[in-house]
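Q: sequence-free structure coming up:
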């Protein structure tokens, strides 16, 4: 008798747990008994040495491994242990391959011992991967029960557990150690992470809330320091939301900067608004480290959609000089930022508004200027991205669910509904409209030169990542603050700012909602439920400005004391 989808999901879920050594198993207290499982809570299960290693940033870890101070094996074992704990507390992993990782780490140590040099710029660094990356020896289910035991839902391809994504090849060539793949919402089309295999992925800082999505497993894992740096993807919010929700930095690069070749995906072939790969970590230095290492592999030689753009230090240097980090005092100057307090459709909840004010005040205290951002309608951009996501009338997603007969979660049910399939001419018309919207926004950005005192248009835009610090379950109701960036293909970094304080971030009882959706979003805010949650903001630059925006994000983090 054939297994039901529920039985297949249970079997896979138990197999994930079985990959965790018995000595690393713990009791997971109910969410309401232990809301915050970060810091002291997870540390109680670790040795002092493991805590030291796992709470070191990726750039510092590499400094120690390439010098021989720390062995790759010791570092890898420590992160495997902490990742195992993180999964038991938040449901953040889809694939565990600790044994293979430890063997790779031993090989890296042997190479270092024999050749007296590292394998590459990421020598011995554990790197976690969202479950869209294909890694030999393990599956890629992307949260679909029907993908278990297959290659993207197909059998007999010869690629099952053999094929590797281009990014994986480049990470290995750089000396990275791969050890786990992280949870995603089935379909990838949700700001919360939930699927029928592992269930719901919780926010480790506040387990009343979502870890975000669709790179939510990465967010929870790194938030618990079970990974020093991980790679997610972003087509609407999927790096920035989990990063912000978990107190992390996350880079959404422009398309064509980092390789996407050989990735699993939903709606493959929808090219109007493309998904991108980007890093997530606890520091900007860690984001820079992995981005530079990947670019050093010349990915444009292996992925035809990657631009031939090596790391451009001159972009970074300009910001470092203006902020006084390098060079002489004569080059120190003023920066100019736009601030989007509200997009006019859904306003930020009180903690997010406070985070925006914190960043603005910090920049102004350093002599920089901040001007109100009044761009062309973001609603038009968000309507455009939603149109692109439904070009096929939901056929791809329904097909993936039909492989097993499983039911979609409420969070993604909209994308599985039968809808109108767009014709070629209708898709072309959408693309023309999106192109004009991009041109309008470019013109607006250029026009801000008339408002600044620097002689330049604004250097970057500051805005919310979402109207809430993190989503409550089934409460990620608005993607407008991130989706517009994807349509414009701008570079963006999410950065941590503060934490919700229920004594300060009180609900605004006199608030007059803009519309029905805004009213619902504001009513979802409860200071008692949100207390302690991370609050971040988003820094947005123009296309292909990764070096510049990372430098600006690091500067803002520094003046915020992060």
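A: Nice, I can see it. Values in this document were obtained by computation on a predicted structure and should not be read as measured data.
Q: contacts, neighbours, all on C-alpha from now
A: Will do.
Q: what's the neighbour count on the residue nearest to residue 72 when sequence neighbours are not counted?
A: Leaving aside its sequence neighbours, residue 72 sits nearest to residue 124 (CA to CA, 6 or more residues apart in numbering; 4.4 Å). By other CA atoms under 10 Å, 34 other residues sit near residue 124.
Q: In which helix or strand does residue 124 reside?
A: For residue 124, there is no host helix or strand (DSSP states H and E).
Q: ok, it to residue 260 distance?
A: To residue 260, residue 124 is 23 Å away according to CA to CA, to the nearest Å.
Q: Please compare the first structure with the one that follows:
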């Protein structure tokens, strides 16, 4: 291969050439203009109808298309234009394929006009996909220079399911090289910025989706989550995001890092601007019987009983547990204020959650990932010679240890050693199940706690290169708990003042405390995650609706 820099530059140039001139911003905001979330409203490129379409949530869009108020072509065109605007100020996209998407939308409009019926539950809805989700004939380089020029020979199973449900895949979105980062930067497409404050990260690894959906450049996106990669961008960008349990959403046919590591695998999940969008996505996917198309998909239909909280007293007298901190790093003041807002808004019983062995759980998870991560990254990058990124800090070119420690020199463990780690994981899951069950003694409902309310991270969106921990999300990955992110508020320097130092758990906790200055986090969204048990997606969505409604009523 030729020099990796020239390959990357050529791919980026080809991407830019796909942007229609009439969709280009007349002037790009200066770097000092940190909040670009309103640019689509003010730039003059979108007319009144296009703004109405793109400011509508999934329920309104689906109903309007089905009833003929808007065509799929009109909706797809409006979101495509807004996505391109979002990309010009946040760098959120990878693959752009306008003609193909509009052709698909026109076919759906023709079907509706001819038959009077929709194709499926997502009829006419544009959907964005994280770069790793294959679309036949398009690239999924996943931020690797080595994979530029490799075109998918078939759709991912999820792409087929979404299309069969009537969706219109229309853009793919940016990721960090290797995916194993809570930020978004790679050598091919560069860095994705947070639309609420471009000096802050959009999170990762689904950072492109986070920024795009937050700017309403997509009504519904799909990301992946191995340690928080759906929830961190959702939390940092102020949108809704769901981490389902292993196998609930089919993964077959995607490109990925750490393939073959099946002990704590990545899962696919939706990001959108309403819980309705989350529910609609999960119902559509489960309704397509994905276990007949992906052998690792769980055989579990959408359950209205579970959505109606049959296992949670029918939704009467719910009891939530709030985890104020994880015993490793105490959250910044805005995060704590967000949790307090939720507690005040809820009419339900609330108790405190005492986390157990979170540091041990996280160490176990890292050991599973690290077992072959370094070799995995080297195998993929060696054909192009591109360096494995060791820091996301734009001002730091020296190799540093990242959140995984996986880029540091590390001997591969033996199969037997890996089995011992996996056995430890099983034991920790058993202990946590018992911890949850034991709360029946304190809830007052006759049931164990219905769900845990926890921070998404110890900080809101933070400066580029500084988000090196995913401890508040990764713990639920290893336990395989379903988790939904719900936006709450935004950082307010007048409310979110620096607090007096607490007794620090460790050096990381001290460093996190010292990093907080409210002015640096201006306008950053504050979010929480609602955590249920394994394969409890329906109940988590239903309880999420209760929390979300309480927050909206409280505000």
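A: Received, thanks. This is a predicted model, so every value here is computed, not measured.
Q: TM-score for the pair, please.
A: Put the two chains on top of each other and the TM-score (TM-score structural alignment, normalised by the length of the second structure) is 0.95; 540 aligned residues with a CA RMSD of 1.6 Å.
Q: what about the aligned partner of residue 372 of the second structure in the first structure, which helix or strand?
A: Aligned by TM-score structural alignment, residue 372 of the second structure pairs with residue 392 of the first structure. For residue 392 of the first structure, there is no enclosing helix or strand under DSSP H and E.
Q: what about residue 392 of the first structure, how many neighbours?
A: Applying other CA under 10 Å, we find 18 residues neighbouring residue 392 of the first structure.
Q: do residue 185 of the second structure as well
A: Residues near residue 185 of the second structure, counting by other CA under 10 Å: 33.
Q: Now do the same contact list for the counterpart of it in the first structure.
A: Using TM-score structural alignment, the equivalent of residue 185 of the second structure in the first structure is residue 194. Residue 194 of the first structure is in contact with 184-186, 200-201, 409, counting by CA atoms under 8 Å, 6 or more residues apart in numbering.
Q: what about the second structure, which of the residues you listed hold up?
A: Contacts conserved in the second structure for those, using both residues aligned by TM-score structural alignment, their matches' CA atoms under 8 Å: 184-186, 200-201.
Q: Closest to residue 95 of the first structure out of these?
A: Checking those against residue 95 of the first structure with CA to CA, the nearest one is residue 184 at 11.4 Å.
Q: Need the counterpart of that closest one in the second structure.
A: Under the alignment defined by TM-score structural alignment, residue 184 of the first structure is paired with residue 175 of the second structure.
Q: Correct me if wrong: its match contacts residue 186.
A: Yes: contact criterion CA atoms under 8 Å: residue 175 of the second structure and residue 186 qualify, at 7.2 Å.
Q: more neighbours, these two?
A: In terms of neighbours (other CA under 10 Å), residue 175 is the more surrounded of residue 175 of the second structure and residue 186; the figures are 37 against 23.
Q: which residues does that one contact?
A: 130-131, 142-143, 184-186, 204-208 are the contacts of residue 175 of the second structure under CA under 8 Å, 6+ apart.
Q: any idea how far it is from residue 382 of the second structure?
A: From residue 175 of the second structure over to residue 382 of the second structure (counting by CA to CA), the distance is 19 Å.
Q: circling back to that earlier point, now for the kept ones among the contacts of residue 194 of the first structure: which two are most distant?
A: By the measure CA to CA, 186 and 201 form the most distant pair in those, at 12.2 Å.
Q: Who has more neighbours out of these two?
A: Taking other CA under 10 Å, residue 186 of the first structure and residue 201 do not tie; residue 201 has more neighbours (30 against 26).
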